[in-house]
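Colleague: Provided below are the primary sequence and the corresponding predicted coordinates.
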Amino acid sequence: MAGLTALVLAGTRPGGDPLADYAGVSHKALIEIGGSTMIERVVAALAAAPAVGRIVIAIDRPELLSNLPGLQPSVCGKPWVTMPTQVGPSATVSAAIAREGTPLLVTTADHALLRSAWIDEFLAACPPDADVVAALAPRQAVEAAAPATRRTWLRFSDNDFSGCNLFLLAQPNATGAIAFWGEMERARKEPLRMMQRLGWLFALRYRLGWLSSAAAADRLGTLSGGVRLVLVSMHDGRAAIDVDKPADLDLVRRMVSAT
């Protein structure tokens, strides 16, 4: 899969980001950790991955990136360009697919611990017939890597998992999954509407802990128009640690300073 295009979501929320405000910057992507901004750290990891050929950064103010040392051509080592953000991450990813096509590797600018080895592991585990692949980390691995972290857990019958903000949109019909994602974004404040769309039996099985991760992937793929969605379990629990709140930022800064 050499020459893969990678998309980094680096925009900010329309009303501003509380974590960016906390850190005193305009965009969360510009928060410094270990002497580099988060966007520089993410781009460096992508650039070091052999499969990645070019990088697209989705950001509403591209001029903010122009003077960052880690993004200079002599340092980055892989070509990168910017594209405008849309209203919400799913719309931005949809616009990126329309512009760049597939396969498209997607991650976020707050994935400050991202390593090229994780990208290699993830891509190697992606089945060739998958349309969309999402990375998850099992709870045991996450808590072993960072016992103090507080994550949002997907509680399946086979294990608890946390998302890793790493996706492969492998085939053109991945657009069905992005459209369904956008639908769920719009319904996030209407739980009854969301449950009706997912299916009450599906929601009940999940609530009772009877739903396996594979069954969940199958159901979500069906709701996305017959997309083959595959979940890949990552070995390193740090892959699930993004920077979403002040406690995450403090944790990641400690982890980076300890290495």
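Modeller: Ah, there it is. All values derive from a computational prediction rather than experimental measurement.
Colleague: Please make it C-alpha for all contacts and neighbour counts, starting now.
Modeller: OK.
Colleague: Quick one: the helices in the stretch 51-200 of the chain, in order.
Modeller: Taking DSSP state H, counting those that start in this stretch as the criterion, the stretch 51-200 of the chain carries its helices at 73-76, 89-100, 116-125, 139-145, 175-186, 191-198, 200-207.
Colleague: Just the buried residues of the second one, please?
Modeller: Read it as helix 89-100. Within helix 89-100, the residues that qualify as buried by neighbour count (16 or more other C-alpha atoms under 10 Å) are 89, 90, 91, 92, 93, 94, 95, 96, 97.
Colleague: Could you check how far that helix is from the centre of its chain?
Modeller: Distance of helix 89-100 from the chain centroid (C-alpha atoms, centre = their mean, to the nearest Å) equals 14 Å.
Colleague: hang on, the earlier thing: can I get the buried residues of helix 89-100 in a markdown table including distance to residue 191?
Modeller: Written out in a markdown table, the entries for the buried residues of helix 89-100 read as follows (distance: C-alpha to C-alpha, whole Å):
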| residue | distance to residue 191 |
| --- | --- |
| 89 | 20 |
| 90 | 19 |
| 91 | 21 |
| 92 | 24 |
| 93 | 24 |
| 94 | 24 |
| 95 | 27 |
| 96 | 28 |
| 97 | 29 |
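Colleague: tell me, what residue is most central in this structure?
Modeller: Of all residues in the chain, the one closest to the mean position by C-alpha atoms, centre = their mean is residue 165, 2.1 Å from it.
Colleague: Not counting residues beside it along the chain, what's closest to it?
Modeller: Excluding the flanking residues, the one nearest residue 165 by C-alpha to C-alpha, 6 or more residues apart in numbering is residue 107, at 5.3 Å.
Colleague: what do you get for residue 222?
Modeller: residue 228 (8.0 Å).
Colleague: neighbours around that neighbour, how many?
Modeller: The number of residues packed near residue 228 is 21, by other C-alpha atoms under 10 Å.
Colleague: this is the comparison structure:
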Amino acid sequence: MSRWTALVLAGSRPGRDAFAQAHGTDLKALIPVGGVPMVARPVTALLKADEISRVVVLAQQPERIVVALPTDVRLSVIRSGDTIAATLENILSDPATEFPLLVTTADHALLDEGIISDFCRQAAGADLAIGLVEQRPLLARLPETSRTWLRFRGGAYSGANLFAFGNRKAASAVALWRSVEQDRKKGWRMIAALGPSVLLGAVLRLRTIEQTLASVGRKIGLDIRKVELSNPLAAVDVDKPADHELVTAILDGQA
């Protein structure tokens, strides 16, 4: 079994964060979820997972994040760059970086060992793997949820804030990410950045998601793999007040 290094992105967006301030902090990663600082939830899950050998949390204010986390020799908190893409580019170019890398986010409050195992198993060996949840099981579990859906022939998908970088070649994908970083929540703009043929195929639903990822992979020289996760809660993060209410209800067994 491959042993993965996990990166947890716990940075803050520039400017005032009204969501965080409503919960008594200025850092989103420290918003309490079920009485626990949000960032501590995915970090704890990763430390428990058999597949993970090391966890690195990246934040602009690491000295504040570290006090919210468990003490573990496998855990470190380091200063991140100004943006996600810049931070990942630096890590992928560092000769000391060990692969494979699993990347997730501090707001992945429902991440658990089962999701991690499912993702690592399916992502093993890919240059780049992207965690996704298909629309039908997610709506069956949470009929009222509002998500950003990417629609293809054969299904619609929501991101699960889980990515795998199998080797240094994946830096080309991060360069593409940098070009659309401000639009990462706007699925169609991200697809458009990949070229007119990919955009047209998605708009008209002429291609499956596998065909689309294969086309993108050829463009940037990578084996890109879809990882469709069996637990639909993998697609639920805490990005706004309604998400916080939903995740709290799920943790309390009320949703």
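Modeller: All right, it came through fine. Model, not experiment: these values are computed from the prediction.
Colleague: TM between them?
Modeller: These two chains, once laid on top of each other, score a TM-score of 0.90 by TM-score structural alignment, normalised by the length of structure 2; 252 aligned residues with a C-alpha RMSD of 2.4 Å.
Colleague: hang on, the earlier thing: out of the helices of the stretch 51-200 of structure 1, nearest to residue 233 of structure 1?
Modeller: Evaluated with C-alpha to C-alpha, those place helix 116-125 nearest to residue 233 of structure 1, the distance being 8.4 Å.
Colleague: once the two are aligned, what's the mean deviation for that closest one against structure 2?
Modeller: Compared with structure 2 after fitting, helix 116-125 of structure 1 deviates on average by 0.9 Å (mean C-alpha distance after the TM-score superposition for structure 1).
Colleague: Which residue range of structure 2 does that helix align onto?
Modeller: The aligned range for helix 116-125 of structure 1 in structure 2 is 113-122, by TM-score structural alignment.
Colleague: Pull out the buried residues from that stretch.
Modeller: Neighbour-count burial for stretch 113-122 of structure 2 flags 113, 115, 116, 117, 118, 119, 120, 122 (criterion: 16+ other C-alpha under 10 Å).
Colleague: Identify, from these, the entry nearest to residue 40 of structure 2.
Modeller: Lowest distance from residue 40 of structure 2 to the buried residues of stretch 113-122 of structure 2 (C-alpha to C-alpha) belongs to residue 113, with 14.1 Å.
Colleague: quick one, what contacts the closest one?
Modeller: Residues in contact with residue 113 of structure 2, defined by C-alpha atoms under 8 Å, 6 or more residues apart in numbering, are 45, 46, 48, 49.
Colleague: Could you identify the residue of structure 1 that aligns with the third one?
Modeller: In other words, residue 48 of structure 2. Using TM-score structural alignment, residue 48 of structure 2 pairs with residue 48 in structure 1.
Colleague: which residues touch that match?
Modeller: Taking C-alpha under 8 Å, 6+ apart as the definition of contact, the neighbours of residue 48 of structure 1 are residue 116.
Colleague: separation between it and residue 78 of structure 1?
Modeller: From residue 48 of structure 1 across to residue 78 of structure 1, the span is 8 Å (C-alpha to C-alpha, to the nearest Å).
Colleague: Mean distance between the helix or strand where residue 21 of structure 1 lies and structure 2 after superposition?
Modeller: Here residue 21 of structure 1, judged by DSSP states H and E, is contained in helix 18-23. Helix 18-23 of structure 1: mean distance to aligned residues in structure 2 after superposition is 2.4 Å, counting by mean C-alpha distance after the TM-score superposition for structure 1.
Colleague: what residues does the very next helix or strand once past that helix touch?
Modeller: On the C-terminal side of helix 18-23 of structure 1, the closest following helix or strand by DSSP H and E is strand 32-33. With contacts defined as C-alpha under 8 Å, 6+ apart, strand 32-33 of structure 1 is touched by 38, 112, 252, 253, 256.
Colleague: next one: strand 32-33 of structure 1 to chain centre, how far?
Modeller: Relative to the chain's own centre, strand 32-33 of structure 1 is displaced by 19 Å; criterion: C-alpha atoms, centre = their mean.
Colleague: How about residues contacting the helix or strand that comes right after it?
Modeller: Scanning forward in sequence from strand 32-33 of structure 1, with DSSP H and E defining helices and strands, the next element found is strand 36-37. Among residues not part of strand 36-37 of structure 1, those counted as contacts by C-alpha under 8 Å, 6+ apart are 29, 30, 31, 70.
Colleague: If you rank those residues by neighbours, which is first?
Modeller: Of all the contacts of strand 36-37 of structure 1, residue 29 has the most neighbours under the rule other C-alpha under 10 Å, reaching 27 neighbours.
Colleague: May I have the residues that are in contact with the residue of structure 1 most remote from its centre?
Modeller: Residue farthest from the centre of structure 1, counting by C-alpha atoms, centre = their mean, is residue 201 at 27.9 Å. Residue 201 of structure 1 makes contact with no residue, according to C-alpha under 8 Å, 6+ apart.
Colleague: top of the contacts of strand 32-33 of structure 1 by neighbour count?
Modeller: Result: residue 112 is most packed of the contacts of strand 32-33 of structure 1 (other C-alpha under 10 Å), 28 neighbours.
Colleague: what's the spacing between the spatially closest residue to that residue that is not a sequence neighbour and residue 85 of structure 1?
Modeller: Leaving aside its chain neighbours, residue 112 of structure 1 sits nearest to residue 38 (5.2 Å; criterion: C-alpha to C-alpha, 6+ apart). As judged by C-alpha to C-alpha, residue 38 of structure 1 and residue 85 of structure 1 stand 18 Å apart.
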